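A.B. asks: How does the following fold in three dimensions:
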Amino acid sequence: MFKITGLFLMITLIFSGCVSNKKFNKMKTEAQQNYDALSGKNQKLETDLKGCNDKTAELTQANTSLQDENSNLKKHVDQLKENNTTMLKQLEGLSVLTSTQAASIKQSLENIGAKDIYIADLQKEMARKDSLNMALVLNLKGAIGDLNDKDINIKVDKGVVFIDISDKLLFTSGKYDIRQQAQTVLGKVATVLKAQPNIDFMVEGHTDNVKYNKPPLVDNWDLSVKRATAVVRVLQKKYGLDPTHITAAGRSEYAPIASNDNAEGRATNRRTRIVILPELDQFFKLLEPKQ
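C.D. replies: Next up is the predicted model:
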């Protein structure tokens, strides 16, 4: 930046003695505009670089955690194999056991080993699911950008991805028509979900505990369901998400995440939640006996 400033001053000094004041002022203005444009581009590049570095750090941390967990599982399986081998060798030297008894104990040990391997497979599959969820969360945060955390919150809890969007962002108070500016946010969420065509998700409407009765709606149950279906229609009809993978639900006031005793808590509870449902069918397949 100092080089650019020096160059600008040099050009100013050279041309101030060679051209008329009018031409000089015009060239000075153009040089200043070029300088401002370059400064703006430089600032944007620095911001983009910081964002890339932050995302790289998050991915590196997630990868390190998964590698540590995989290493611990491998050590556990190796220890079990070593224990089984030791016990089998001890059995071979026991003359007091009949061959039938020894065979029975050996079979039991083999079954235990098979179950341990089976458990290790389940843990590995769960770790893979956690990794996919982490990638999904990072993609969602990257797509949404710098939106106020009070208006939208993305998290993973017990293997499930939750996207909470405040009703202040989506709806006018007491209404269930989607705000025009909220369509952009839903579009960004839809872009990420559309890239995962096999996942199922639920759209939940939530309210505070303030009584509601505005015909044709009679209570918070009606309002929460209407808001959920309004979001679903936008995701399906405007952004092309497959309706066979979507569920709309109303939770009314009965699943609060903050106290309804104050205005701030009630505002937090008025939200729409998108729940990325776990792939239970794939998990249950792991529980089926191997043929």
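A.B. asks: CA atoms for contacts and neighbours, from now on please.
C.D. replies: Fine.
A.B. asks: As a check, name the ranges of all helices in the stretch 101-250 of the chain.
C.D. replies: Shown for the stretch 101-250 of the chain, the helices assigned by DSSP state H, counting those that start in this stretch span residues 167-170, 182-194, 220-233.
A.B. asks: Sequence B follows; please return its structure for comparison with A:
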Amino acid sequence: MSFLPLRKIFLFLFFTTALASCVTKKKFDDLSARKSKLDLDIAACEKAMARVQAERKSLAAELAELQSTNQKMVKDSTETGVALRKTRKLYAELNGTYDKLIKNHERLMSNSASESTRLSADLARREAELLTSKNQIDKLSADLKTREERLNEMERVLAEKDKAVDNLRNKVSNALLGFKSNDLTVNVKNGKVYVSLSEQLLFKSGSTKVDPKGQEALQKLAQALRDQQEVNVLVEGHTDDVPVSKGTMGMKDNWDLSVLRATEITRILTSAGLTPERVTPSGRSKYVPVAQNTSADQRSLNRRTEIILTPKLDELFQILEKN
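C.D. replies: The predicted model follows:
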């Protein structure tokens, strides 16, 4: 999708209005500034669409991994089916032997008492083997049915989980659509939705107090998550490798800075309506960078807060834990 037609419309309206009204230079400057802002907003939308496409690719990789688990269960079921067919074959062979023994028994009834006793014992043993085989067949049939039911249930839960993650990402992306792409991104990874917010959106350097623009983004995120009761929220604070200045608000190092920032964001989210039981703050300091700390631009990427949204998968885990 492209926003080029929208850009052309804005430019057309802008220049038509400017030429038709013969505006003063001040008004013309004001309109030029508004045009620049619209250009930035359009660029942000284009970048957001590119991220969504990347997220879908990540989700497809996760689906492939889960499908591999399905294939293993299908293989197990296939092996059970092979065992079932072998047992049925044995059952048929034993049935044939049983019929032959009956005929032999009738033919040899006139033989000696010792021979008759031996044949009776053999017949009883064969009957016991037949009963055992029948019980094995019944057990294998029941086990095969149970495995098939588990496979069907897992496929249903996986489809629901994929749909839930996709809907959650779309809802969060729509709620945060008005923010710049270099300040805020929404990605899907390992079945979770990652909302990454830059330091420049949330905090001043070395501060743990969230700026008004950052508070607005967090409140919109909380509003989008209020009715998502099956989603847990993990708030991770991240820093670059530059040590905290000595005596900065009582902080000793980047651990303190990342934890305090995550805790402050947690307070804003819960104050905006999320239940505290769903939100967990954590600090990762400098140890989970997304870029090399070799330049100012790369360090700015590492100074971020990641809000990780994880749908509850209790139903899927219960299926996997069944014997």
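A.B. asks: re the thing from before, nearest to residue 30 of the first structure among the helices of the stretch 101-250 of the first structure would be which one?
C.D. replies: With Cα to Cα as the criterion, residue 30 of the first structure lies closest to helix 182-194 of the helices of the stretch 101-250 of the first structure, at 37.1 Å.
A.B. asks: Using CSV, lay out the helices of the stretch 101-250 of the first structure together with mean neighbour count.
C.D. replies: Converted to CSV, the helices of the stretch 101-250 of the first structure look like this (neighbours: other Cα atoms under 10 Å):
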stretch, mean neighbour count
helix 167-170, 22
helix 182-194, 18
helix 220-233, 22
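A.B. asks: Export these to TSV and append columns for distance to residue 126 of the first structure.
C.D. replies: Formatted as TSV, those follow (distance: least, Cα to Cα, whole Å):
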stretch	distance to residue 126 of the first structure
helix 167-170	33
helix 182-194	21
helix 220-233	29
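A.B. asks: Pull out the buried positions in stretch 304-320 of the second structure.
C.D. replies: For stretch 304-320 of the second structure, burial by neighbour count (16 or more other Cα atoms under 10 Å) applies to 304, 305, 306, 307, 308, 309, 310, 311, 316.
A.B. asks: Counterpart of the fifth one over in the first structure?
C.D. replies: Looking back up the chat, that one is residue 308 of the second structure. Residue 308 of the second structure maps onto residue 275 of the first structure when the alignment is built from TM-score structural alignment.
A.B. asks: tell me what the helix or strand harbouring its match is packed against?
C.D. replies: According to DSSP states H and E, residue 275 of the first structure maps onto strand 271-276. If contacts are counted by 3 or more Cα pairs under 8 Å, 6 or more residues apart in numbering; DSSP states H and E, strand 271-276 of the first structure sits against strand 160-166, strand 201-206.
A.B. asks: quick one: stretch 185-195 of the first structure aligns where in the second structure?
C.D. replies: Mapping stretch 185-195 of the first structure onto the second structure (TM-score structural alignment) gives residues 217-227.
A.B. asks: tally of neighbours for residue 323 of the second structure?
C.D. replies: Neighbour count for residue 323 of the second structure, taken as other Cα atoms under 10 Å: 6.
A.B. asks: how near is it to residue 150 of the second structure?
C.D. replies: According to Cα to Cα, to the nearest Å, residue 323 of the second structure and residue 150 of the second structure sit 10 Å apart.
A.B. asks: same check, this time on residue 266 of the second structure
C.D. replies: Where residue 150 of the second structure is concerned, residue 266 of the second structure sits at a distance of 39 Å (Cα to Cα).
A.B. asks: Ok, residue 14 of the second structure next?
C.D. replies: Residue 14 of the second structure sits 61 Å away from residue 150 of the second structure, taking Cα to Cα as the criterion.
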